[in-house]
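In: Quick check, what structure comes out for this input:
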Amino acid sequence: MSGDQVEAAVASCTATLRAALDRDWDQADAAGLDWSCRTTAFHIAEDFLAYASRLAGRAQARLPLGLTLPEGTDNAGLLQVIEATGALLAAAVRTAPPGVRAFHAEPFGSADREGTAAMGVAEALLHTHDIAQGLGIPHDPPADLAESVLAWLFPHVQPGPAPWPTLLWATGRGALPGRAPVTEWTWYNNLVIPAERVTLTGIRPAAADDLRLGGTGGFDWIEDGPFEGTREACSYLMKAYEAGVHRPEFGVFALVRHEDGRAVGGIGFHGVPDEERRVEIGYDLVAGARGNGYATEALRTLTEWALARDDVDTVIATIEGGNLPSQRVVSRAGFTRATVEEERLAHDEYDMDAGLLLYVRRG
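Out: Okay, here's the model as predicted:
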């Protein structure tokens, strides 16, 4: 997701709306909104400007910045503003360094350059749909743009038979056979959790798919990275995504080193909390990063983040009996060896593999 997709979305938006330049956009209501078509078109430009300025300025809160149109600006002039602010957003995305994040309220408080691009594309596609419905004109955006928005911003939504109808359904704008109507929705930028020397950077389905197929997922890995365990974890993430049960806050995170922005390992959960409010955690490091305490730091950080939630009481880790370094990691991160009875239950009732040891940390 890049400036190229932003430009493509802007082009799709303006091509659709240019067919109705002679209409009175003030007198037609955008579909599903309490705004006129003109107000909705102006909102697209406002969002482009807001996203671009926040990303370019590394803003950590809403900026005291607004956009106004001179009195008498016609529909053609409004489209020029959409094109200009869209170009600003595309440029901001292209020039932002990897890992830079800027404020966005929902749901985790910030967005990186890829997420910012995806939000801009989503605003263009969806609000052009609203305007087109209100004006009674067709709007059929490129399927690959809708597919990218779903993969980058809707990791909790099961892919549908076609991306554009699925995106409309996911945002309460349409029906999808076999699925209940959506009445409330939000998109998800990836979660990032800072630690002392690394940042735990949530891996989106789009990146997980690349990682499971042997790519980098867009991360700059140190030599010989990522470790195979990260790729395997991304395979499970994709299975959950394709089944519609993935929850991004309980997904997989890359460990990105502060000093140079390079990824050194992965950590994540094996799924959502169970009925007993337990969640299992796993981790690995690229060989060249071991022995520096990164795993302990990341494990402690993510465990404490999970235990601070209302839906988690216990975090567990299963470790091979012969893996002494990993046992030392969990011990340093505050885990203790489970009791004999707890291990027996884990083996008998939860199918924990023979030879694995159970470690727990409770809130």
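
In: Only C-alpha atoms from now on, for both contacts and neighbour counts.
Out: Fine.

In: Tell me the helices and strands packed up against the helix of greatest length in the chain.
Out: Using DSSP state H, we find that the single longest helix of the chain is helix 113-135. Using 3 or more Cα pairs under 8 Å, 6 or more residues apart in numbering; DSSP states H and E, the elements in contact with helix 113-135 are helix 3-18, helix 37-57, helix 75-95, helix 143-153.

In: Can you check what angle separates the third one from helix 3-18?
Out: Going by axes from the mean of the first three to the mean of the last three Cα atoms, to 10 degrees, helix 75-95 is angled at 170 degrees with respect to helix 3-18.

In: and what of the shortest one?
Out: Computed by the same axes, to 10 degrees, the angle separating helix 143-153 from helix 3-18 equals 120 degrees.

In: So which bits of helix 143-153 are buried?
Out: 145-153 (16 or more other Cα atoms under 10 Å).

In: what does the first one give?
Out: Of the residues in helix 3-18, those buried under the neighbour-count criterion (16+ other Cα under 10 Å) are 3, 5-14, 16-17.

In: Now do the buried residues in the helix or strand where residue 361 lies.
Out: Assigned by DSSP states H and E, residue 361 belongs to strand 356-362. Burial within strand 356-362, assessed by neighbour count using 16+ other Cα under 10 Å, is assigned to 356-361.

In: these two touch, right, residue 89 and residue 51?
Out: Yes - with the criterion set as Cα atoms under 8 Å, residue 89 and residue 51 qualify as a contacting pair; they are 6.7 Å apart.

In: Around the closest residue to residue 257 other than its chain neighbours, how many other residues sit close by?
Out: With sequence-adjacent residues excluded and distances taken as Cα to Cα, 6 or more residues apart in numbering, residue 257 is closest to residue 198, at 4.4 Å. Here the number of neighbours of residue 198 (other Cα atoms under 10 Å) works out to 24.

In: Would you do the same for the sequence below? I want to compare the two.
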Amino acid sequence: MTLLPPRLYVDVHILQTVPPANLNRDDQGNPKEAYYGGTRRSRVSSQAWKRATRMHFTEHMPTDDLATRTRRVASALTSVLKVRTGLAEEPASRLADALLAPLKISAGRKKGDTAYLLFYGRRQLDNVVGLVSDRAAELAALDDKELQAEVEKLAVEEQFSSGHPLDVALFGRMVADIATLRVDAAVQVAHALSTHAVSLEFDYFTAVDDLAEEERETGAGMIGTIGFNSATLYRYATVSLPQLRENLGEDTAAIEGIRKFVTSFARSVPSGYRNSFAHQTLPSLVSVVVRPDQPVNLVTAYEDPVAPSAGIAAESARRLAAEHRTAVDGWGDSPAFTAVCHAFRDETAQALEEAFGPAGTFPELLNGLDEHLSSAIAEAGR
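Out: Sure thing, here's the model as predicted:
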């Protein structure tokens, strides 16, 4: 693996217009909001869009290459042991507990649960089972003290500390009381904010009881309300290529990982009330900027909210282009690479071209990013 400068970031800027929806609800069941620039904005939390991105991965990657986040790692390990070794439930569960004991993960309130969600690769769990698969019955027959002594000779911690799947390498793993199990995230995701002011609205709905209707009974079978809003959202994320390469341990895997992240981040949408609003849209703009200095979130373009009469999406795109040029010209920070894919025309398209270069298709954007990152790694290796 070649050495890159410690700073090389891929910034992803997205504008996406969402129709009436409730993508990410608060404790009252209403769409999350935030005050920015003195006005109320629609907000979608970073956690919600990171999970949507991860779920998009699951549709396009082999199951064994994915990760699981759960408190029930002991139960998952027990299941794999039963399948791979033929052990019954009780001895498999006992062996699983013994294998996890050296990690010293704090126990949760419920028997068998950990105190927090553990993010691990499914292949990592298989590798742990591989340590004992040829002698599982022998180990299960030992008493507790002998079993623990045998397990302590095994490289269980090493299996969880290497060979990370892409989602763990991207989003990291925080284990507060076990430093060796921590994985620094290669990705930061901002809360999505509307570029304009929004107002919370409510959908008053009724549902009809089919059988009551047949009997000519009047009135609704159910009445309720759902909070919603509609917004043009500015979405931002940044990926550290050096950190991702460190987490994955391979140049090619890191470049492919960034491609998959940009694809899933752009194409995913949180699923809150999806059946009620069918809110799946594609972004009207995706831009990637490779920076050798620092990540730059361009949300400051919208501190002054876009006026409703301005053509919100187009004005948001022009604001983004102007803010990017300010970051480049005003600070003297020249990006190593820029690319943009968008659906705008006329003066908006011209402003975007001046800021980010000629527009291309989304596959062209991804291919150009791949080529640039491959060249950067090759140059670092000379």
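
In: Give me the TM-score for this pair.
Out: Once superposed, the chains reach a TM-score of 0.30 (TM-score structural alignment, normalised by the length of the first structure), with 190 aligned residues with a Cα RMSD of 7.0 Å.

In: that older thread, take the buried residues of helix 143-153 of the first structure and lay them out in TSV including distance to residue 235 of the first structure.
Out: As requested, these are exported to TSV (distance: Cα to Cα, whole Å):
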residue	distance to residue 235 of the first structure
145	23
146	23
147	19
148	19
149	20
150	18
151	15
152	17
153	19
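
In: quick check, nearest of those to residue 212 of the first structure?
Out: Distance ranking of the buried residues of helix 143-153 of the first structure against residue 212 of the first structure, using Cα to Cα, places residue 151 first at 15.0 Å.

In: I'd assumed residue 205 was in contact with the closest one.
Out: Yes - under the criterion of Cα under 8 Å, residue 151 of the first structure makes contact with residue 205 at 5.8 Å.

In: Look at residue 301 of the first structure and say how many residues are nearby.
Out: Neighbouring residues of residue 301 of the first structure were enumerated by other Cα under 10 Å; the total is 18.

In: Would you mind measuring from it to residue 281 of the first structure?
Out: Using Cα to Cα, to the nearest Å, residue 301 of the first structure is found at 12 Å from residue 281 of the first structure.

In: likewise residue 12 of the first structure?
Out: Residue 12 of the first structure is 43 Å from residue 281 of the first structure, where distance means Cα to Cα.

In: what does residue 163 of the first structure give?
Out: 32 Å.

In: cool, and residue 145 of the first structure?
Out: Distance of residue 145 of the first structure to residue 281 of the first structure, given as Cα to Cα: 34 Å.

In: Same check on residue 302 of the first structure?
Out: Applying Cα to Cα, the value for residue 302 of the first structure to residue 281 of the first structure is 9 Å.

In: for the stretch 201-350 of the first structure, what spans make up the strands?
Out: If DSSP state E, counting those that start in this stretch is used as the criterion, the strands of the stretch 201-350 of the first structure fall at 252-257, 263-269, 278-285, 314-320, 336-337.

In: helices or strands up against the first one?
Out: Contact partners of strand 252-257 of the first structure among helices and strands, from 3+ Cα pairs under 8 Å, 6+ apart: strand 198-202, helix 228-243, strand 263-269.

In: try 6 Å
Out: With contacts defined as 3 or more Cα pairs under 6 Å, 6 or more residues apart in numbering; DSSP states H and E, the secondary structure elements packing on strand 252-257 of the first structure are strand 198-202, strand 263-269.

In: most packed of these?
Out: Of all those, strand 263-269 has the most neighbours on average by mean count of other Cα atoms under 10 Å, namely a mean of 27.

In: neighbours of residue 319 of the first structure, just the number please.
Out: Residues within reach of residue 319 of the first structure, counting by other Cα under 10 Å, total 17.

In: Is it correct that it is in contact with residue 356?
Out: Yes - between residue 319 of the first structure and residue 356 there is a contact at 5.3 Å, judged by Cα atoms under 6 Å.

In: between those two, what contacts are shared?
Out: Between them, residue 319 of the first structure and residue 356 share no neighbouring residue, with contact defined by Cα atoms under 6 Å, 6 or more residues apart in numbering.

In: where along the stretch 51-200 of the second structure do the strands fall?
Out: Going by DSSP E, counting those that start in this stretch, the stretch 51-200 of the second structure shows strands at 67-70, 118-121, 187-189, 192-194.

In: Against which helices or strands is the second one packed?
Out: If I follow you right, that is strand 118-121 of the second structure. Strand 118-121 of the second structure makes packing contacts with strand 67-70 when contacts are defined by 3+ Cα pairs under 6 Å, 6+ apart.

In: One more: the first one?
Out: Under the contact criterion of 3+ Cα pairs under 6 Å, 6+ apart, the helices and strands touching strand 67-70 of the second structure comprise strand 118-121.

In: number of nearby residues for residue 349 of the first structure?
Out: In terms of burial, residue 349 of the first structure registers 9 neighbours under the definition other Cα under 10 Å.

In: and it, how far is that from residue 318 of the first structure?
Out: The spacing between residue 349 of the first structure and residue 318 of the first structure, counted by Cα to Cα, is 15 Å.

In: what ranges do the helices span in the stretch 101-250 of the second structure?
Out: 122-130, 136-140, 144-151, 156-161, 166-171, 210-214, 241-248 (DSSP state H, counting those that start in this stretch).
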